[in-house]
Each structure stands twice: as structure tokens, then as C-alpha cells.
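*Asks:* Coordinates only, no sequence provided:
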């Protein structure tokens, strides 16, 4: 990867939130709203396509991710201690499941719904101790399947349009893995100069968009791993991305490094970039609805 690769779009801030660890960008196509979290700030946020109609919720634990449910009045939240059903209008949290042996020193990190409505999520040690995490799939209330590991900081996951390929990064190693069934292969390996692969999404053409923690950009890769271009950002730590907007051609991008409150800097802001390709609607969980 080089900084001479094509620029695919221009990113502009739409919410200068000052998040300490913004993550988990998630577009709700039914409501026309973007959900995202500040992990270290223990907050869940929501906004419209233009960055308006903002609302935030304080949470009792660090939220690693959010996911849509069939019930429009509910979300799935991956918190420190497990997976919860959350009702935004009432603030009610109902515990659903946690991996067997999940410890208080660990937390859930990134997570997504696949094309079949199943919730996949990673776990990690809160202090990022090596090889303490894993990748899991929620099978039902109280039932969690261990899929792969160990990981240090699992990020993604993301799914091909036909659902056959699962992508997941172990950020500190610089590797993005691709799975077809249970068979794992190395899809990408970041150089040190590129930063670390963080959150990711797949567009309608099957290309993978990967955020660069420590790399100030989002890159788009073809299904054979060829780099197609990038979106540059004016902040160092780029954490997650999701297609949204009425036509699913706005790439929303979360970042980290803010103080926890809005301020003069752009670190911790949510950015938006209009792209030539559109994304795919987020999946909705079979549970909690």
C-alpha cells in the first residue's frame, strides 16, 4: 500500500463528537439513522444521514458494537460482559448470552449480523493481552459457538454479498483473515507503515473496505486482495465504517482519540464520504425480535 493509490472520495466530519474510542458504525435503513458507540466513553449514539437529530445513551459497561434486530424497537449490544437486548426508548437491557468462561477482565469488541441473521462477535482482554480473544457466533439466547481463535484484538467481521466469505482481522498482527466455511486463509497483511486493520465493511461489488488504525485512511480491496484506492482522513486512528444514506452510497467512518467531549480537534469525530459504489443493508438478528 502506498499513499499514491487513487483517492476514492473525500471525507467530511458530520459529528465532531470527541469520542475517546468511536466504533461500531451501523446504518439502520428502515429508520434512516446511523448508530455508533464510544467504547471508552460507555455511550451509544444515533444520528441522521446529515449528522443531525442526535441522541445519546449512557451505558453501564463498555459497548463494543451494536447490531440491528427484526424488532425495530430493539438493538443487540455487545457489552463488556456479554450480548444484550437493548430497548432505546426505555433504556432496558436484557442479558442474552456470553461465551463460556468469559471473564471480567475481558470484553466484547466488534460484531456484525451475517446474511442469515446470525450475530458474530469478537472478544478480547481489556488490556489487549496477546492471544486472549476469540471469534464467536451467537446461536440463540444463552448459546454461543466458539468459531476461531486465539485473537488479540478481533475486528470486523464482514461478509461477502452472497454470505459465503467471512472477513475478520486480528488488528495487532496486521492480518485480515478470510473464511469459507471453516477454512481460513490470509487475505491481507498490513505493513507497519499502514497501521493496523480495524473495522471493515463490504460493498455491493464484493470489495472489502478496511479502516486503518494508525493509518489515517480507509482502503478498498478487490476480492483477490488488490488495493483499489483509499479515502484519507485528517485523524490518525480510523476505527470502523458502514455504508448508509438513502442510496447506501455514503460511507460513514468512526474515529478515536478524542477527549470524550466535543472540542476543537477532529479526533473522535464521525465522517461521511460519498462513494461511486453502494453498500449493502445491514443484517437483522433473528433474536430479540
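*Replies:* Yes, it's here. Everything quoted here is computed from the prediction, not taken from an experiment.
*Asks:* alpha carbons only for contacts and neighbour counts from here, please
*Replies:* OK.
*Asks:* Check the gap between residue 155 and residue 170 for me.
*Replies:* 6 Å (CA to CA, to the nearest Å).
*Asks:* Please enumerate the shared neighbours of these two.
*Replies:* Contact criterion CA atoms under 8 Å, 6 or more residues apart in numbering; residues shared by residue 155 and residue 170: residue 197.
*Asks:* I'd assumed residue 243 was in contact with residue 273.
*Replies:* No. Using CA atoms under 8 Å, residue 273 makes no contact with residue 243, being 9.4 Å away.
*Asks:* mind listing the strands for the stretch 1-150 of the chain?
*Replies:* Using DSSP state E, counting those that start in this stretch, the strands of the stretch 1-150 of the chain run over 11-15, 22-28, 33-38, 43-48, 55-58, 63-69, 75-79, 82-87, 92-97, 106-113, 119-125, 133-140, 143-151.
*Asks:* Of these, flag the one that's most buried.
*Replies:* When these are scored by mean count of other CA atoms under 10 Å, the highest mean neighbour count falls to strand 22-28 (a mean of 29).
*Asks:* Now do it: which elements does it pack against?
*Replies:* Strand 22-28 sits against strand 33-38, strand 63-69, strand 238-244, strand 250-255, with contacts defined as 3 or more CA pairs under 8 Å, 6 or more residues apart in numbering; DSSP states H and E.
*Asks:* okay, now the one to match up with it:
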């Protein structure tokens, strides 16, 4: 749980930068075992989602500064990135893998979330690729070959481009549409529209019900075999809330001051106890050792 909270705090800090955004096709799998490599992670992701899913990139991040092991590879950092061609596949992988005890083991469960991308880095990569294509003399021949194969059935699955902002329109509510129709066309046209709508529902009732069940949102479709592990349902008012870094620092400072004060009080009390146990030595009284005084006392006048 502490790992999840630290990851969420780092994500909230990263998203304060306006150039950062949450990817729809790329996911991060954290808390990986040290023996997992790219192929093992790819196999797990494809197995959980199913056969139609296409993984374009699967990479386990490794510590390049550390010395190489027996297999000739650097040790893994414990997390990796997986890129899908469709958002539905990425979402299905997240739902089935996240916090699933059957993937690794009960003590180490995968922490899966959508990755945070940097738009400036993606734009720079895109410009670099365009420049290399422009300087490549064989690029025009490849384009001509693609134009000749327009009617081929199998298409090349490439990674989706997220380097620019997609402006999408939000779907309006049905209530707003009905109110606008009443204002425009009057009550008579509205009655005719409702009759047509009721006829269509009677004809295609089954299809509409199926779409209502499967279509979750504008970009997401619920898969048919959505019976497997899909995470735990969250409760309202859960106490695991994200706190800001400023509040956490202030709380840490107050805790540090309280601990310091308690240590001072404990030291003082220990000193007093040690002093009470030991015998208090009183200073010796001063003796008058003046020889002249002694002589005067001995003399008798």
C-alpha cells in the first residue's frame, strides 16, 4: 500500500507540468520480480487480454550503471512499459492485472496504471523520425509499394500517435436535445419524433440493449468475456486520501520538534535520578593556617 501511495504522489507531482499527460495506450507495470524480462512481461500481458490484443512495445527498465549478471544483462529496476494499439486492450490489461494475486504471488502483486508521457519528448521524437525519413532515399520507394498494395486485407499495426492534442466534442445529454427540439419544432413535431423513436425501439430493441450494455463510453467498449479478475470495488469515503507534499513536510517538522523535546526531557530526568543515587559530597571547611596567629595565642602577657 505504501508503494502505491508513493507512486500516486509522484504522478500528481508530475501532472502539475502542463506538458505531461496520461497516455491512453501505454501502461506501467510496477513491482515486477527481478527475473522478469521483456518476453515474460509480453507473454503475461497478451495472455491476460487475449488473442486480438497487439503489443507494439514491451520493455523492462534496467539499471545500466550496475554490473551485469550471469545472463549478461543489468538488473531490472522493478517496472516496465507496455504499449497497445487500442485503448480497450490497455484498459482490459489494467483491470485484470492490477493487484491480482495470481500473477506473481500473494506478497508481490503487480501495480498497473496508465503511464504519464511528455509531449515535448514525443514531438522531438516525431520530428527526428520525419527528418530521417526525408533523408532516406529508399523512403519514396516504400511509399510507392504501399500505394500499390492499397487493397490488401492485412494492415500493419503501428503504435498510435499521441504527440498532439486531440480536440474531441463531448456528447450532449438527451434531456438537452429534447428541450432544444421542443423549442425549435414545437410540440407536434416532438410527438411525431417520439412515435418514430418508439417504433425503432420495438424493431431493434435487442440491438439497442446490447449496445447499452457493451458501450461504456465514447472510446471504450466493455469486452464480452469481462468475468475474470477486474480489481476490487472502491468504497465511498475511504481514508486513504492523497495529501499534498506541503502538509506532509509540515507534519514531519512538527513530529521532529516533538521528538527532540521529548529527548531533552528524558535526558534531564535521567541526570536528576543519577544525582539522587550518588552521595552528595559537601565541601570541606577552610582551616586557618596562619602561623602568626598561633604564636600570638601561645604567648602570655
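*Replies:* Received the coordinates, thanks. This structure is a prediction, so every number in the text was calculated from the model and none was measured.
*Asks:* care to give me the TM-score?
*Replies:* After superposition, the two chains reach a TM-score of 0.21 (TM-score structural alignment, normalised by the length of the first structure), with 102 aligned residues with a CA RMSD of 6.2 Å.
*Asks:* returning to what we had before: what about residue 273 and residue 243 of the first structure, which has more around it?
*Replies:* The residue with more neighbours, out of residue 273 of the first structure and residue 243, is residue 243; 30 against 20, by other CA atoms under 10 Å.
*Asks:* Not counting sequence-adjacent ones, nearest residue to the more buried one?
*Replies:* Closest residue to residue 243 of the first structure in three dimensions, ignoring its sequence neighbours and counting by CA to CA, 6 or more residues apart in numbering: residue 251, at 4.4 Å.
*Asks:* Count the neighbours of the one you found for me.
*Replies:* 27.
*Asks:* Tell me which residues touch it, please.
*Replies:* By CA under 8 Å, 6+ apart, the contact list for residue 251 of the first structure reads 241, 242, 243, 244, 272, 273, 274, 275.
*Asks:* and of the residues you listed, the nearest to residue 255 of the first structure?
*Replies:* Comparing the contacts of residue 251 of the first structure against residue 255 of the first structure with CA to CA places residue 241 closest, at 9.3 Å.
*Asks:* Tell me how far the closest one lies from residue 148 of the first structure.
*Replies:* As judged by CA to CA, residue 241 of the first structure and residue 148 of the first structure stand 23 Å apart.
*Asks:* Distance to residue 180 of the first structure for the strands of the stretch 1-150 of the first structure - can I get that in CSV?
*Replies:* Listed next are the strands of the stretch 1-150 of the first structure as CSV, based on distance: least, CA to CA, whole Å:
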stretch, distance to residue 180 of the first structure
strand 11-15, 33
strand 22-28, 24
strand 33-38, 28
strand 43-48, 32
strand 55-58, 37
strand 63-69, 23
strand 75-79, 25
strand 82-87, 25
strand 92-97, 26
strand 106-113, 16
strand 119-125, 15
strand 133-140, 15
strand 143-151, 12
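*Asks:* Select, out of those strands, the one closest to residue 285 of the first structure.
*Replies:* Residue 285 of the first structure sits nearest to strand 63-69 of all those, at 4.5 Å, using CA to CA.
*Asks:* counting contacts, what elements does that closest one pack onto?
*Replies:* Counting contacts by 3+ CA pairs under 8 Å, 6+ apart, strand 63-69 of the first structure is packed against strand 22-28, strand 33-38, strand 75-79, strand 106-113, strand 284-285.
*Asks:* want to throw these into a markdown table with distance to residue 139 of the first structure?
*Replies:* Output for those, formatted as a markdown table (distance: least, CA to CA, whole Å):
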| stretch | distance to residue 139 of the first structure |
| --- | --- |
| strand 22-28 | 21 |
| strand 33-38 | 24 |
| strand 75-79 | 14 |
| strand 106-113 | 12 |
| strand 284-285 | 11 |
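*Asks:* For residue 187 of the first structure, find the nearest of these.
*Replies:* strand 106-113 (18.7 Å).
*Asks:* The closest one packs against which elements?
*Replies:* Judged by 3+ CA pairs under 8 Å, 6+ apart, strand 106-113 of the first structure is in contact with strand 63-69, strand 75-79, strand 119-125, strand 154-159.
*Asks:* quick one: residue 190 of the second structure and residue 182 touch, right?
*Replies:* Yes. Residue 190 of the second structure is within contact range of residue 182, at 6.2 Å (criterion: CA under 8 Å).
*Asks:* Compare those two and say which one has the larger neighbour count.
*Replies:* When residue 190 of the second structure and residue 182 are compared for neighbours, residue 190 comes out ahead with 17 against 14, by other CA under 10 Å.
*Asks:* Distance check, the closest residue to residue 133 of the first structure other than its chain neighbours against residue 168 of the first structure.
*Replies:* Closest residue to residue 133 of the first structure apart from its sequence neighbours, by CA to CA, 6+ apart: residue 124 at 4.0 Å. According to CA to CA, residue 124 of the first structure stands 14 Å off from residue 168 of the first structure.
*Asks:* Now do the shared contacts for the two.
*Replies:* Contacts common to residue 124 of the first structure and residue 168, judged by CA under 8 Å, 6+ apart, are residue 154.
*Asks:* related to what we said a few turns ago, hey, what's in contact with both of residue 273 and residue 243 of the first structure?
*Replies:* Both residue 273 of the first structure and residue 243 are in contact with 250, 251, 252, where contact means CA under 8 Å, 6+ apart.
*Asks:* So which of those residues is the closest to residue 186 of the first structure?
*Replies:* Distance ranking of these against residue 186 of the first structure, using CA to CA, places residue 251 first at 25.4 Å.
*Asks:* ok, back up a step: tabulate the helices and strands packed on strand 106-113 of the first structure (JSON lines), appending distance to residue 26 of the first structure.
*Replies:* Formatted as JSON lines, these follow (distance: least, CA to CA, whole Å):
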{"stretch": "strand 63-69", "distance to residue 26 of the first structure": "7"}
{"stretch": "strand 75-79", "distance to residue 26 of the first structure": "11"}
{"stretch": "strand 119-125", "distance to residue 26 of the first structure": "14"}
{"stretch": "strand 154-159", "distance to residue 26 of the first structure": "12"}
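*Asks:* of all those strands, which lies closest to residue 95 of the first structure?
*Replies:* Of those, nearest to residue 95 of the first structure by CA to CA is strand 75-79, at 9.6 Å.
*Asks:* got the angle between the closest one and strand 119-125?
*Replies:* Orientation check (axes from the mean of the first three to the mean of the last three CA atoms, to 10 degrees): strand 75-79 of the first structure against strand 119-125 gives 20 degrees.
*Asks:* who does strand 75-79 of the first structure touch, helix- and strand-wise?
*Replies:* Going by 3+ CA pairs under 8 Å, 6+ apart, strand 75-79 of the first structure lies up against strand 63-69, strand 82-87, strand 106-113.
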